[in-house]
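Q: Give the three-dimensional model of this entry:
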Amino acid sequence: MTIHREGYKTIALTTLLVGLLNLSIFWFWGSSLMWLCSLILIITVGLWLFIISFFRIPTRQYTRGDDKVVSPCDGKVVVIEETTDPEYFKDKRIQVSIFMSPANVHVNRNPVSGNVVYNQYHKGKYLVAWHPKSSTENERHSVVIKTGNTEILVKQIAGALAKRIVNYLQVGEQVTQGEEMGFIKFGSRVDLLLPVGTQINVSLNEVVKGGVSIIATL
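A: Model (predicted):
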């Protein structure tokens, strides 16, 4: 396991704050309120460990396959439905949405290999990530990857806590399935928009792993 670069500043700041807070508390109240100082130490160290775990990158064997669409993130499948895409395709698509809790790995990965043909950031609201309107009203970043003759839209969506979406891709770039495409801080969601008729290999409430679980077969 390694730590993602997006977490370096956050972890450094958290380490400094936790250290200064506990040093101050033990300095002033260590002799008279040791139980309280110890309790605060346990709570703050627990928070520090949680922050570190949030930016973790676990070691995995990633799935590869030209006809496979792998999960772009860790989380739980919360939506599988036919919808109309108003942004890029302007027609009906199959939407698969994956909710990432704060405890999940939050690296986002390319679901397929191919060429980036569209990349657009949208300002928006911060509704909870499982809200039906979060796909169209929340802060989000949309990317379309063309693989063969098929185009797939990947939408990184901010949640109530996640207010910073990072996307590393550029239009014209050739990307590889399973490699990093971005990062979303804290609870958030990723939508996949697939062609109607695509074989979906997951079910509602199924837990998936980014770069490993096969969401669909083209």
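Q: From now on I want contacts and neighbour counts done on CA atoms only, so please keep to that.
A: OK.
Q: In contact with the most centrally placed residue in the chain, which residues?
A: Centroid-nearest residue in the chain: residue 106, 3.9 Å away (criterion: C-alpha atoms, centre = their mean). Shown in contact with residue 106 (C-alpha atoms under 8 Å, 6 or more residues apart in numbering): 54-55, 73-74, 100, 183-186.
Q: and this one, so I can compare the two:
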Amino acid sequence: MRIAPGAGRYAVAATLAGLATARRLGRRAAVALGLLLAGAVLAFHRDPERTPPDSGAVAPADGVVSVVRTEEHDGDARVRVGIYMNAANVHVNRAPLAGRVEAVEHIAGGHRLAFSKESEHNERVHVDMARETGDYRVTLIAGAFARRIHPYVEAGQELERGDRIGHISFGSRADVLLPAGVTEADVLVEEGKATRAGETRIADI
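A: Okay, here's the model as predicted:
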């Protein structure tokens, strides 16, 4: 199976952490622990293929919908859909709609639990997307244990619906700020709904 870029160094670190227990557990047990930890890290960074539908905005992440709300953004009423990713989910994130990357912006912040209200102030990366029929934004948000957000895209790049845009190592949340004009009546998911990145339709656009 395909693995997200950069996962190898985390697997090596996990292996070394396991081997460091050799004095307490014995050599064989330490090797087994190191391999087990490395395998868990690689499984966490798995990157399966996905087949997007022909229409609609798709989920940017595997997980559970944690937020559906309307808020003001640059003078417009915009709908936000947030998806919380737990440790068992695939953590590679995908573009909800086709478009051109306008900007990729890193915002420093804390590392609170991604499903809490305080996560609004966590470290994040905004990926702003331009479309003829309405711009949108994907925000990748770090959590309490997620310390690395890895965007794959850069300004000027053209993306199709469901293309990979990045991954978050060790957890957290991905939000979509849908284009202006989209209302909550157009949203096809509700809080608690399970999603698959690049496949689950979250809004009828």
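Q: Give me the aligned partner of the residue nearest to the centre of structure 1 over in structure 2.
A: Aligned by TM-score structural alignment, residue 106 of structure 1 pairs with residue 91 of structure 2.
Q: same check, this time on residue 50 of structure 1
A: Checking TM-score structural alignment: residue 50 of structure 1 goes with residue 40.
Q: and the match of residue 106 of structure 1, how far is that from residue 153 of structure 2?
A: 16 Å (C-alpha to C-alpha, to the nearest Å).
Q: what's the longest helix anywhere in structure 2 in contact with?
A: For structure 2, the longest helix by residue count, based on DSSP state H, is helix 27-44. Applying C-alpha under 8 Å, 6+ apart, the contact partners of helix 27-44 of structure 2 are 3, 7-8, 10-22, 87-91, 170.
Q: hmm, try it at 7 Å
A: 3, 7, 10-12, 14-19, 21-22, 88, 90 (C-alpha atoms under 7 Å, 6 or more residues apart in numbering).
Q: Could you do stretch 193-205 of structure 2 as well?
A: Stretch 193-205 of structure 2 has contacts (C-alpha under 7 Å, 6+ apart) with 50-53, 56-65, 93-94, 96, 162, 186-189.
Q: repeat that for 8 Å
A: Residues outside stretch 193-205 of structure 2 that contact it (C-alpha under 8 Å, 6+ apart): 50-53, 55-65, 83, 92-96, 161-163, 182, 186-189.
Q: State the distance from the residue lying closest to residue 18 of structure 1 once chain neighbours are set aside to residue 50 of structure 1.
A: Leaving out its chain neighbours, the residue that sits closest to residue 18 of structure 1 by C-alpha to C-alpha, 6 or more residues apart in numbering is residue 44, at 6.2 Å. Separation of residue 44 of structure 1 from residue 50 of structure 1 (C-alpha to C-alpha): 10 Å.
Q: where along structure 1 do the helices fall?
A: Ranges of helices in structure 1, per DSSP H, are 8-29, 34-54, 134-137.
Q: Mean neighbour count, those: which tops it?
A: Most buried of the helices of structure 1, by mean neighbour count (mean count of other C-alpha atoms under 10 Å): helix 134-137, with a mean of 19.
Q: List the contacts of that helix.
A: By C-alpha under 8 Å, 6+ apart, helix 134-137 of structure 1 touches 124-128, 155, 157, 159, 191.
Q: among those residues, which ones are buried?
A: 125-128, 155, 157, 159, 191 (16 or more other C-alpha atoms under 10 Å).
Q: okay, those in CSV with distance to residue 213 of structure 1 next?
A: Below are those laid out as CSV (distance: C-alpha to C-alpha, whole Å):
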residue, distance to residue 213 of structure 1
125, 30
126, 28
127, 27
128, 24
155, 18
157, 20
159, 23
191, 15
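Q: out of the residues you listed, who's nearest residue 117 of structure 1?
A: residue 155 (13.8 Å; C-alpha to C-alpha).
Q: Now which residue in structure 1 aligns to residue 190 of structure 2?
A: Using TM-score structural alignment, residue 190 of structure 2 sits opposite residue 203 in structure 1.
Q: burial count for its match?
A: Residue 203 of structure 1: 14 surrounding residues under other C-alpha atoms under 10 Å.
Q: Please apply the same query to the one 10 residues further on.
A: Residues contacting residue 213 of structure 1 under the criterion other C-alpha under 10 Å number 21.
Q: And the aligned residue in structure 2 for it, how far from residue 178 of structure 2?
A: Taking TM-score structural alignment as the criterion, the aligned counterpart of residue 213 of structure 1 in structure 2 is residue 200. From residue 200 of structure 2 over to residue 178 of structure 2 the distance is 15 Å, taken as C-alpha to C-alpha.
Q: same question, residue 155 of structure 2
A: 19 Å.
Q: Likewise for residue 99 of structure 2?
A: Residue 99 of structure 2 sits 13 Å away from residue 178 of structure 2, going by C-alpha to C-alpha.
Q: More neighbours: which of the two?
A: residue 178 (25 against 22).
Q: Please list all residues in contact with the more buried one.
A: When contacts are counted by C-alpha under 8 Å, 6+ apart, residue 178 of structure 2 touches 78-81, 135-137.
Q: closest to residue 104 of structure 2 among those?
A: residue 137 (9.9 Å).
Q: show me what contacts the closest one?
A: By C-alpha under 8 Å, 6+ apart, the contact set of residue 137 of structure 2 is 126-129, 176-178.
Q: Same check on residue 162 of structure 2?
A: 50-52, 58, 60, 94-98, 197-199.
Q: most neighbours, which of those residues?
A: residue 60 (37 neighbours).
Q: can you tell me which residue in structure 1 aligns to that one?
A: For residue 60 of structure 2, the residue aligned by TM-score structural alignment is residue 72.
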